[in-house]
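Asks: below is the sequence, then the predicted model.
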Amino acid sequence: MGKLGKHIFMQKYSNINTVLPDTEAATKSNIFNMISKYDSLYLKPDEGTGGRGIYKITKTENGFVLRGGTTSRNYKTFDALYSSLHKFLYKNKYVVQQGIDLLKHDGRSFDIRVMVQKNRNGQLQTTGIIGRLAKPSKIVTNFHSGGTPLKIDTLLKSHLRGADRTNFIKKIKALGREASIVLGESYRRKKAFGVDIAIDSNMKPWILEINTGPDMSIFNSLKDKTMYRKILRYSRF
């Protein structure tokens, strides 16, 4: 399944459907209806990885702004915007997703990757959690697109204190595991899941997507290798 297939599958589960952003096939009518409801949208390749090919649409007083990579273009009407989008939507299968007002650190957006792996008994456990801080000029946080990996504790320090921060991190870890258990119902042979979680400005977590072939190398970028060693150990089960 691509992003849309996974979203539709997970929507059936009441324990996580309230933290799934609105996601649809990127048709003209779906994009129009969603930009009428939300301040911003993301266009993502249905089967893309690494943050490649992602665009952001933002509503403004004068029309719309389309950002991709480090470039942006302004459009006065939706038809003018869609005319530009159609060039790549025609060639590739895309999804359109509700934009989340991401929490920021030093003025830069970040999201969270939670690694969930099966233990020697085949049970899913959270084995790693890391933050990904976007470059100032970029709309994506992905490690391979220039995002900076940081300890989640560092990223949350200016938003939560002491026990509140500790408990919030536990909550995010548990959500990553719960979402992996749900998707694992369809991917029974998979031994690892990489759950991408956004936190909005109201501190609500959102499951952006789940990678069924997660890259472990991002965890090796941290100075403390404890988490990375644990992930490597679990990858052998």
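Replies: Noted; the coordinates are in hand. Small disclaimer: the values here were computed from a predicted structure and weren't measured.

Asks: CA only for contacts and neighbour counts going forward, please
Replies: OK.

Asks: next up, the contacts around residue 66.
Replies: 55, 56, 57, 58, 72, 73, 74, 75, 81 (CA atoms under 8 Å, 6 or more residues apart in numbering).

Asks: now it. Nearest residue, chain neighbours left out?
Replies: Take residue 66 and drop its neighbours on the chain: the residue closest to it by CA to CA, 6 or more residues apart in numbering is residue 57, 4.7 Å away.

Asks: in addition, the following structure is provided for comparison:
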Amino acid sequence: MKLQLGKWKQHLLLSQNPLTAKSIPRTALYSMTDLKDFISRFDYAYVKHDTTGQGRAIYKVYKQEDGRYCYNGYSIQGEPISKCVKVLTDFHQTLHPFERMGRMGNYIIQEGIQSFTPQGLPVSVRVHIQLLKGKWLIGGMNANIGTEGNLENGILNSHRGSAIITVNELLSSHWQMGESERHQLIRRIETLATSAAKVIAKQIPSREYGIDLGLNAELKPIIFEVNNTPGIGGFAKLENKSIWRRIVEIRKLQNEE
């Protein structure tokens, strides 16, 4: 049985490598003190459950000009939530409804990274990286792009209505990049994802990882999250199935080792 790779654990590991340490959001364990600090320093912050996936238990939190605190995202059950409150303790109660019973879930706080297309749509990149015969291979990459419905919280997950496209399509259609420029950026993404996989593998070994990254205003790749049990359903949604087939073929070769 694989060890579960929590978000806080991966932050600690990625902080130890010079390249990955420069390419992760500022992160802290959840506390009211740190949440207030993050909201005061950044346009918004994300509060995430340490171990959930598929967009569950993630909230975008920010302070409005009228002094109210607003948060929107999805509960741990996956239900959409959008609310504004006068005091942050009301948000805390949303996270920890069973606090009096001693059932406290673990959360982290992350700096909100502005990862948007020139058209203003939230975007992330998934790199599926696989270990075969001692070498890390890029099994495939895709881009997860939001719609109008994702604008409020910026949470990208195909389970939450975002669309999957190829990275080449993302960069050529939305950034109008030529082939050479696309190739350079993709190489930077691949290098960062490979470094992240190597760092995580030292403590949480796996034959494959799914690395989710954003692209900030300067098109610098920023690591959002590393998954050591990545699914490949997103790649199956691409019209061109060659990327999905490559990942499956590498998996077959891994099983033969």
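Replies: Noted; the coordinates are in hand. Just so you know, these numbers come straight off a predicted model, no measurement behind them.

Asks: which residue in structure 2 lines up with the residue nearest to residue 66 of structure 1?
Replies: Alignment note: residue 57 of structure 1 maps to residue 61 in structure 2; criterion TM-score structural alignment.

Asks: determine the number of other residues adjacent to that match.
Replies: 27 (other CA atoms under 10 Å).

Asks: now it, what's its secondary structure?
Replies: Under DSSP: H, G, I helix; E, B strand; the rest coil, the three-state class of residue 61 of structure 2 is strand.

Asks: ok, residue 202 of structure 1 next?
Replies: Assigned with three-state DSSP, residue 202 of structure 1 falls in the coil class.

Asks: if I look at it, how far off is residue 130 of structure 1?
Replies: Residue 202 of structure 1 sits 20 Å away from residue 130 of structure 1, going by CA to CA, to the nearest Å.

Asks: tell me which of those two has more neighbours.
Replies: Between residue 202 of structure 1 and residue 130, residue 130 has the larger neighbour count (other CA under 10 Å), namely 22 against 9.

Asks: contacts only, for the more buried one.
Replies: Applying CA under 8 Å, 6+ apart to residue 130 of structure 1 gives the contacts 112, 113, 114, 149, 150, 151, 152, 219.

Asks: across to structure 2, which of those residues hold up?
Replies: Here is what carries over to structure 2 from these, by both residues aligned by TM-score structural alignment, their matches' CA atoms under 8 Å: 112, 113, 114, 149, 150, 151, 152, 219.

Asks: make a markdown table out of these and add distance to residue 85 of structure 1.
Replies: Listed next are these as a markdown table, based on distance: CA to CA, whole Å:
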| residue | distance to residue 85 of structure 1 |
| --- | --- |
| 112 | 28 |
| 113 | 29 |
| 114 | 32 |
| 149 | 31 |
| 150 | 33 |
| 151 | 36 |
| 152 | 35 |
| 219 | 35 |
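
Asks: what residue of structure 2 matches up with residue 194 of structure 1?
Replies: Aligned counterpart of residue 194 of structure 1 in structure 2: residue 210 (TM-score structural alignment).

Asks: pretty sure its match sits against residue 138.
Replies: No - proximity of residue 210 of structure 2 to residue 138 does not meet the contact threshold set by CA atoms under 8 Å, at 10.2 Å.

Asks: find residues that contact each of these two.
Replies: With CA under 8 Å, 6+ apart, residue 210 of structure 2 and residue 138 have common neighbours 127, 128, 129.

Asks: could you dump these into a markdown table with secondary structure added?
Replies: As requested, those are exported to a markdown table (three-state DSSP):
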| residue | secondary structure |
| --- | --- |
| 127 | strand |
| 128 | strand |
| 129 | strand |
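
Asks: out of those, who's nearest residue 22 of structure 2?
Replies: Closest to residue 22 of structure 2 out of these is residue 127 (18.4 Å), distances taken as CA to CA.

Asks: counterpart of the closest one in structure 1?
Replies: When structure 1 is aligned by TM-score structural alignment, residue 127 of structure 2 is paired with residue 114.

Asks: its match: neighbour count?
Replies: Applying other CA under 10 Å, we find 25 residues neighbouring residue 114 of structure 1.

Asks: the closest residue to it other than its chain neighbours in helix, strand or coil?
Replies: Leaving out its chain neighbours, the residue that sits closest to residue 114 of structure 1 by CA to CA, 6+ apart is residue 129, at 4.5 Å. Three-state call for residue 129 of structure 1 (three-state DSSP): strand.
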